[in-house]
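**Student:** just the structure for this:
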Amino acid sequence: MKNIVIVGGGAGGLELATFLGDKMGVKSRANVTLIDKNSTHLWKPLLHEVATGALDDGSDALSYRAHARNHGFYFEQGAIVRINREQKYVELAPVYGLEGDMIVVARRIPYDYLVLAIGSKSNDFGTKGVEEHCIFLDSQEQALRFHHKMLELFLKFSENSALDEIGEEESKQKLVQEGKVNIAIVGGGATGVELCAELYHAAQDLSSYGYGKIDSHCLQVTLVEAGPRLLPALPERVSSSVLAHLQELGAQVKLNTQITEAEANKLHTKNGEIIEADLIVWAAGVRASSVTQQFDGLELNRINQIHVKDTLQTTVDESIFALGDCAFLLQENGKPVPPRAQAAHQMAKLCYKNIVALFDNKPLKKFVYNDKGSLVSLSKFTALGNIGKDDKSMVIEGKLARMAYISLYRMHHHALHGCLKTGVLILIRHINRFIKPALKLH
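**Tutor:** Modelled structure (predicted):
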């Protein structure tokens, strides 16, 4: 029986493992194995909500092992370190426990067909000090680290404010004079913009949970973007509207501002300005992991993405596929397929069809990206974006945009669980709104 190995349990990788497990694994046509360094899956576009506590990762995270059992595939935990194309195996690093002891040794997983879906990570562009002094939001672990630091900052601020000794209006004036919780976000793309809005939402809710009289006046978010506008992938009308909304919330947005160095609680800009912050998040640009350089001669671009043909097979090895953020494919318009969740979703569907076609000795299909538009959520305040593409796109805002934004997550649930279980998950989430705090506080 042939082995199909999928490396990376993000949106595309997990959906593909589910499709192939249901089609090939359950019917014993192939052994399907999913590999990921983590034990649980969380939809990456929602990491900013995990970071602020708006989303409880404990409730929304999906166990790879449990899902594998339900859908006819195997799961191996570990980080890929290299590929041997001649002998057809992937090598995994050991897995270490919380105390630093090795709990799973290094392994070699054989494959007949290999799919690389390892996603992307933030690109620091080699900026000095960023890796040491900034938090990235590329994983659940990093989002939780930000969450704990954010709660510590607000707790420290509320304890030092001595609000009980003075009146409410006087308190607000005193807070402005003494300072605020200062958070800097570098990168005006979707992650930076959505995190900025969620932070102001969190600040409004914290006073309900014993953090004193904290509100949005106690928070100062500085959003730094090197380009001339926010959300460059969206229409300018949407960018301008998002800018206005963030400024109305109280955010300080700095456009055309390039960061040259990061220090502890401090950012240096190209024009000599210093931006001080209690917490710094780096959300500027994306690149694939440098581990792709150990993938035995696969063709890479300058940000370590893997070149693929329109069948999603790599350019130098037809038994290896790549999809999602780590794949580089030029469209007919000369632009690369963008690193978005909807692209990974579409690629997973086609990759599934092409692998099944290989087993059935049928011709492979070509991938054509269908851009359905882009949406951003500004927390509970509003949502904005465009539906469609090019001159046929329609700008939407408010409740309609919010519903469309949520539907993207529901599409991911549907791909993993089907209609019935997705409906149950939606019901459970509505119930949790009544029995759980509005924010995760631990």
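
**Student:** CA only for contacts and neighbour counts going forward, please
**Tutor:** OK.

**Student:** buried ones in the longest helix seen in the chain?
**Tutor:** Criterion DSSP state H: the longest helix present in the chain is helix 399-435. Across helix 399-435, burial judged by 16 or more other CA atoms under 10 Å covers 401-402, 404-405, 410-417, 422.

**Student:** second chain to compare with the first, below:
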Amino acid sequence: MHRFIIVGGGAGGLELATRLGDRYASPSSRHPAKAQVTLVDRYPTHIWKPLLHEVAAGSMDPFTQELEYAAQARWHGFEFQQGELAGIDRAAKRITLSAVLDDDGAELLPPRDLEYDTLIIAIGSTTAFFGVTGAPEYSLALDTVGQAERFRKRLIAACMRAEHQVHERVESGPGTSPSTEPRIQVAIVGGGATGVELSAELRNTAQVLSAYGLHKLDPRHDVGIVLIEAGPRILPALQERVSTATAELLTRLGVKVMIGETVAEVAPGIVRTASGKTIRADLTVWAAGIKAPPILGELDGLPVNRLGQLAVRRTLQTETDDNIFALGDCAACAWPGNERNVPPRAQAAHQQASFLMKSFAARLENRPLPEFTYRDFGSLVSLGHFSAVGNLMGGVIGGNMLIEGLFARFMYMSLYRLHIAALHGYPRMVLDTFAHWLRRSTLPRVKLH
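**Tutor:** Below you'll find the model as predicted:
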């Protein structure tokens, strides 16, 4: 049987593995299995990456949204192998996975080799620190659930410490005037979608933590949020009117927006900019950009671009090997009619996964492969329960329209529901939506521990 290996269980990789498993690897009484499908990922569970800012803010419990790869494999006929891609032998059509270690450093699984006929690389992206001094050591990225949970716990701890310090100051007696500075300040470097969404979610988190008594700080005055963007406006990838509307909403929420400020150094408790400004930061989040994982530049002669992405043709095949495909953030795919490549968005990965299903049907029948064309349906940015903003493109409405408020929030939430439907089908998606509503009606809005 034809052997498909998909490396990376993100939005595109997991959707592709699920659909390939359903179509080719699940035998039935009338149709025997035609292919062996294997999904590889370094983690045992999947979570939709655009949700990580909600995990960091505590407004989403990751353990209720994670999907175990082994369970998905069992339900949809493919195989799951845990491990991190360590190398490719293109001549032998073989990949090598590194050993899997437990939390104590003991080996769970040894290094392994897997053979393929068609290899699909979908390992996504990672945070780019751009060589800024101290950024990797003293700021937190939001690439994984573990990183998001770490930030959330540090935020709660900072609130509790600040509240205790205020209590001690009051007990020491009068004589000190109240400070005009926030007791806690969170600096978010990067005014893209992740930074903007996190800043709004954190404002809501501060209010909820205060309401539940975890601290007695003023959630607006005592918890400061600073959003730092090097460019002339936030959300530079979106239209200027969307950026302007978002900046106005954030200002009303008490988020300080600093534009045109390039971060030059991150140190314990402070962020310094190239213009000489020093910003106090009890917690610093780095959301200033992404890059391809370094392993892509070490793969047996596969060319990469200056961002480290695999160079692919319009068929999504790599330029030097017809048996290796790439999709999602790790692929540099041309976008005809545009100066830039297909953008690193979840909707692009979803479209590419759907496209590859057609391509692989042609490949198994020895027919010519089609060429991928990206359709931009617009972009949406969530501002928590306060609002949402975005723009819908011509493929949806026949024009270009700015949307915000309740309708934009509904559209934003629908994106995740469509991802769930791609993995489980629409009936289970409806049940999952109902279960999510029940949890939100019986649990606090923010995870409190």
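
**Student:** possible to save the buried residues of helix 399-435 of structure 1 as TSV with distance to residue 259 of structure 1?
**Tutor:** Listed next are these as TSV, based on distance: CA to CA, whole Å:
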residue	distance to residue 259 of structure 1
401	32
402	32
404	34
405	31
410	37
411	37
412	35
413	38
414	41
415	40
416	40
417	43
422	42
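
**Student:** strands of the stretch 1-150 of structure 1, start to end?
**Tutor:** Ranges of strands in the stretch 1-150 of structure 1, per DSSP state E, counting those that start in this stretch, are 2-7, 30-36, 40-41, 62-63, 74-77, 80-84, 89-92, 95-96, 102-104, 107-110, 113-116, 121-122, 135-136.

**Student:** can you show me the helices along the stretch 51-200 of structure 1?
**Tutor:** Assigned by DSSP state H, counting those that start in this stretch, the stretch 51-200 of structure 1 shows helices spanning 57-60, 64-71, 130-133, 140-161, 168-178, 190-206.

**Student:** what residues does the fourth one touch?
**Tutor:** The one in question is helix 140-161 of structure 1. Contacts to helix 140-161 of structure 1, defined as CA atoms under 8 Å, 6 or more residues apart in numbering, come from residues 42, 47-48, 50-53, 57, 135-137, 175, 180-181, 211-214, 278-279, 441-442.

**Student:** likewise for the last one?
**Tutor:** The contact list for helix 190-206 of structure 1 (CA under 8 Å, 6+ apart) reads 45, 48-49, 52-54, 185-186, 214-216, 218-219, 221, 223, 230-231, 246, 249, 251, 283-284, 376-381, 438-439.

**Student:** can you check which part of structure 2 that helix sits on?
**Tutor:** Using TM-score structural alignment, helix 190-206 of structure 1 lines up with residues 193-209 of structure 2.

**Student:** returning to that earlier point: list only buried entries from the contacts of helix 140-161 of structure 1.
**Tutor:** The neighbour count (16+ other CA under 10 Å) marks 42, 47-48, 50-53, 57, 135-137, 175, 180-181, 211-214, 279 as buried among the contacts of helix 140-161 of structure 1.

**Student:** just give me the match in structure 1 for residue 47 of structure 2.
**Tutor:** Match for residue 47 of structure 2 (TM-score structural alignment): residue 42.

**Student:** residue 175 of structure 1 - nearest residue in space that isn't next to it in sequence?
**Tutor:** residue 218 (6.6 Å; CA to CA, 6 or more residues apart in numbering).

**Student:** and the aligned partner of that neighbour in structure 2, how far is that from residue 9 of structure 2?
**Tutor:** Using TM-score structural alignment, the partner of residue 218 of structure 1 in structure 2 is residue 222. According to CA to CA, to the nearest Å, residue 222 of structure 2 stands 40 Å off from residue 9 of structure 2.

**Student:** of the two, who's got more company?
**Tutor:** Set side by side, residue 222 of structure 2 and residue 9 show more neighbours around residue 9, with 27 against 20, by other CA atoms under 10 Å.

**Student:** for the aligned partner of residue 346 of structure 1 in structure 2, what are its contacts?
**Tutor:** The alignment partner of residue 346 of structure 1 in structure 2, by TM-score structural alignment, is residue 351. If you count contacts by CA under 8 Å, 6+ apart, residue 351 of structure 2 has them with residue 374.
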